[in-house]
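# Show me the folded form of this:
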Amino acid sequence: MLSSLFMSLVGRETLVAPDDTWSLLMVMCVAVAISIYLEQKYMWASKISGAIIALLFALVLSNLSIIPTACTLYDDIIWGFAVPMGIPLLMLQCNMKKIWKETGRIMIIFCIGSAGTVAGAFLAYALLHNFIPGLAGVAAIMTGSYIGGGVNFAALATEFNVGEIKAAATVADNLLMALYFFALIFIAGMKFFQKHYAHPHIDAVKVSDLKDAQTQAAAYWNRKEISLKDIAMNVAYCVVVVFLAKLIASGISAVIPTTNTLLSILNTFFGSQYVWITTIAMFAATVGEKQVENLSGSQEIGTYFIYLFLFVIGVPASIVKIITETPLLLVFTGIMVLTNMLFCFVFGKLLHFDLEDIILASNANIGGPTTAAGMAISQGWTKLVGPVMLIGTFGYVIGTYLGVVVGGLLGA
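Model prediction:
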C-alpha cells in the first residue's frame, strides 16, 4: 500500500508547471518573505533561522508535487543572476585587513574535512559496494561533490559513467546537503557544543542590542536609512563585479590549456567566475572601506538574493524518489557526510578551532562556498563570509582531482 502511494506521487505532475515562471516566482518570493517575517517575529523561528524555514518550505512544496524540482527560474535566474549578484554585495563587509588574522586558520579545518570526505568514501564503499552497482564511480563523484560542489559533480559524472544511478545520486546529494544544513544550524545553537568549543561570533550576535526587537534577527536587520542612490550604486557595483569576473575567468580559461593534471587544476581555479567575484569583491571592500561605510542596503539586498538561493537548494531533494528507487544511496552519502563531520569536530576540538569555523568549513565541503556563505549570513557571522567563500572555491580545485584519485583506487 505504501509503495503504491509513493509510486503514484512520483508519477504526478506538479501543480505549478515548470514553464509557469511567474507562478513559481510568486511561490518562492512569498515563501522567502514568510521565512524572514517569522525569523524576525518569533523566538522559535529565530533560533531555527529564516534560512532553514525557506529550505523547509521548498522541501515540502517540491515533495508534495506543488512545484517542480527543475526549471528555468531556478537554473537561469537564481543560479545565473541572484547568486552571483548577491555575493559581492555581501562581501562588502569583508575587509581583509581587519579579518584575515581572525579567520585565516579556517583553511586548515577545511582541508581536514576534505580528508574526512575521502575517508568516508572509502568506508561507505567498503560497507555497501556489494549492494549498489557502480558504486566506485559514485564514490568518486560524491567525493568531488562533498569537497567542492556541483561543478565537480558534473565533471566527475562525465569522467565516470555510472549510468542511471547518476540521477538518484543527484537527489541523494541534494537531500543530504539540505538535511546537514539543518543539523549544522541546530549544532550552532546547542549548549553542548557551545560548552566544549569557543564561539566568539555567536557571542557577538548574542550581545546585540535587543531592547526594541523581538528576536536577534530583528535586531540585526533593524530598519536603516537607504536612498535611491544607494540602491542604484549597489546594483551597479555587483553587476560590474560579476561582469569583470566573468570576463577575466573566460579569458584565462581560454589561455590555460588542459593537457595535464596541473594545468587542468589551474584552468579550473582561475577559470571560475566565483574565484574572481570573490577576489574583486574582497579587494573593493578592503581598498574602498571608506566608500563602503557610506553605502547602505548592500547587506539587505545581498541577503535577500541568498534567501532565494537557499529556497532553490531545498527544491531538488525528492524524498519519495530516494525511498522508492535507491534508499541505500542515502545511507552511502550519509556515511560520507557523517565522517566529514567527525573529522571536522574531533580535529577542530584538538586544534582549538572556534565552533563557527568548524561548522562553516564542513558546510563548505558538503554544500560549497555559496551554502557556507548563506549560513554565515543567516547566523550573523559576517566576518566569516569572505574566508569561507575562498576556501569553498578552493574546494572546486581539489575536489575533481581527489575524486579522480578515489575513483582510480576503487577501480571505477
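# contacts and neighbour counts: CA atoms only from here.
Will do.
# quick one: residue 244 from residue 252, how far?
Distance of residue 244 to residue 252, given as Cα to Cα, to the nearest Å: 12 Å.
# Kindly report the same for residue 101.
Going from residue 101 to residue 252 by Cα to Cα gives 30 Å.
# can you tell me the helix or strand for the residue minimising distance to the centre of the chain?
Closest to where the C-alpha atoms of the chain average out (Cα atoms, centre = their mean) is residue 371, at 1.7 Å. Element membership of residue 371 [criterion: DSSP states H and E] is helix 369-379.
# which parts of whatever helix or strand comes next after that helix are buried?
On the C-terminal side of helix 369-379, the closest following helix or strand by DSSP H and E is helix 385-410. Neighbour counts over helix 385-410 (16 or more other Cα atoms under 10 Å) mark 385-404, 406-407, 410 as buried.
# Who has more neighbours out of residue 101 and residue 252?
Neighbour comparison, residue 101 and residue 252: the larger count goes to residue 252, with 18 against 9 (by other Cα atoms under 10 Å).
# For the comparison step, fold the sequence that follows:
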Amino acid sequence: MPIITATLAYLLIPALLIIVCQKFQLLDKIGVVVLSFGLGIALSASLDLPAFFAKDELLAMQINLTEIAIALALPLLVFSLDVKHSLSMAGDTMKSMVVALLTVMIISAAGALIFRDDLQNIWQIAGMSVGAYTGGGPNMAAIKTAIDADQDIFITMATYDILLSALYLMFVMTLAKPLFGLFLRPFKSTGIPLDSEHDKKFAHLADETANSYKVLVNFKTLPQTIQSLIFSGLVVGLAVTVSSLFPKSMSSAVTIISITSLGLAASFIPYIRQLATSFQLGMYLILVFCFTMGTMTDTSIVTNLNVDLFAYIGFILLGSLLVHALICKLMKIDTDTFLITSSAAIMSVPFIPVIAGALKNRELILPGFAAAIIGYVIGNYLGVVVAYSVRYLLGQ
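Prediction:
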C-alpha cells in the first residue's frame, strides 16, 4: 500500500508544479521541466525517502516508472509532428542543421578518445551526449535505456547538462551574435510572410509555458487524450514484441529504435497526427520522468563535482559550437541561421522562440522548429550509432 501511495505521488506532483507555475510567472519562466528535476533533487537531499518505504521496493518502483514514462512519452511527442512539412523547409537552415548534427557526433566521439582513460563506460556517455545534443533530454533518456547505460552516470550527466546548457543558453542570447558576426555573414530576409499557414504546423510547439498543459484537463479534449495514450501503448507493445524476436543483448536497443520508428510512422496518419493533446501528454510524462530521476539523485554529484565528466560535456558543447561555426563560414551560412540551428540541436524544440526572440529575428522561428524536429526524430538513431561505434573503436 505505501508503494502505491508513493507511485501516485510521483505521478501527481508534476501536476501540482504546473498549477503553481500557472500562478507565478517567475517560476514559469524557469520552466516546469527544470523545476520538476530540481524539486526531485531537493526532496532527495532533504528527505531520507528509503526510510519511508522499503528501499528495494522504492528503487524498483522508481526505475519502472522512469522506463514506462519515457517509453510512452516518445511516441506521444512524435505523433503530432509534421515531419514531411519540416523536411520541405530546406535551404540554409537544413544545411546548417545537418552540419550541427554531424559536428556533435564527431566531437562526442573525439572527446571519447581523449577522455577514455579518465571516464568509465565512456561509450555510454558519448551515446547519451549525442542524444542530448541532437534532440534533447528525452533522446538522452531513450538512449540510456537502449544501451543499458549505468543509472548513476545518466543522473550525473542530466544534472551537469542542465547547468552547462543554461550557460550555453545565456551565451547564445547575449554575446554569441556579435561575436560570431565578426566572421559569419549577416542574415538576409527571404521575404516569406510571417503569418503564413506554416504557423499552424508548429503552433503546439511554440507554447513552452505551464498554460500549455491546460488542454489535458479540458473535458472536450479528454477523448483525444485517452486515444493518444492508447495509440502510444500500442506502439510500445508492438515495439516490445518486435524486440522479443532479437537476442536479449539487443532487446533494449531494438525496443527504443522500434518505438521511435513506429511513432514516426504513426505521425504520417492524419487522424493520429491531429490528436490535439498528444504532445502535451508526452511532455507531462517527461515531467514525471524528470521528477522521479531527481529523487534518485545522489546530491553529492553536485557538491563533489566529477571534473572529468563535467569537462567532457563542456568539451562537446564548446567544441561542437566552434567547429559548426567554422563549417558555416566555409558554406557561407549566416550568423542567425548558425545560432538557431546550433540551439535547435543543443537546446531542442521549446527554446526556439526564445532564441529567435533574442536574435530579434522572428523569421527563423518556423525553420528553427523544423530543424529541431528533424534533430529530435533522428537523435535516438544517431546516439545508438555513436555509442556502439565508440565501444567498438575502444574495444570496450
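# about what we covered before: could you list every helix and strand that the helix holding residue 371 of structure 1 packs against?
Applying 3 or more Cα pairs under 8 Å, 6 or more residues apart in numbering; DSSP states H and E, we find helix 369-379 of structure 1 packed against helix 50-63, helix 298-314, helix 355-367, helix 385-410.
# Swap in 6 Å and give it another go.
Other elements packing on helix 369-379 of structure 1 under the criterion 3 or more Cα pairs under 6 Å, 6 or more residues apart in numbering; DSSP states H and E are helix 355-367, helix 385-410.
# tell me the angle that helix makes with helix 355-367.
140 degrees (axes from the mean of the first three to the mean of the last three Cα atoms, to 10 degrees).
# roughly how far is helix 369-379 of structure 1 from the heart of the chain?
7 Å (Cα atoms, centre = their mean, to the nearest Å).
# Check the mean deviation of stretch 109-119 of structure 1 from structure 2.
Mean deviation of stretch 109-119 of structure 1 relative to structure 2 after superposition (mean Cα distance after the TM-score superposition for structure 1): 2.2 Å.
# matching residues in structure 2 for that stretch?
Aligned by TM-score structural alignment, stretch 109-119 of structure 1 falls on residues 100-110 of structure 2.
# Nearest residue to residue 239 of structure 1 in space, please, no chain neighbours.
With Cα to Cα, 6 or more residues apart in numbering as the criterion, residue 239 of structure 1 has its nearest non-adjacent residue at 6.4 Å, and that residue is residue 85.
# I'd say the one you found and residue 237 touch.
No: with contact defined as Cα atoms under 6 Å, residue 85 of structure 1 does not reach residue 237; the gap is 9.0 Å.
# So what does the residue nearest to residue 239 of structure 1 match up with in structure 2?
In structure 2, residue 85 of structure 1 lands on residue 72 (TM-score structural alignment).
# Its match sits in which helix or strand?
helix 55-79.
# mind checking how far that helix is from the chain centre?
On Cα atoms, centre = their mean, the centre of helix 55-79 of structure 2 falls 15 Å from the chain's centre.
# and that helix, what other elements does it pack with?
Counting by 3+ Cα pairs under 6 Å, 6+ apart, helix 55-79 of structure 2 packs on helix 248-266, helix 278-295.
# What lies in contact with the last one?
Going back to what we said before, that points to helix 278-295 of structure 2. Helix 278-295 of structure 2 is contacted by residues 11, 33, 36-37, 40-41, 44, 66, 69, 73, 76-77, 213, 228 when judged by Cα atoms under 6 Å, 6 or more residues apart in numbering.
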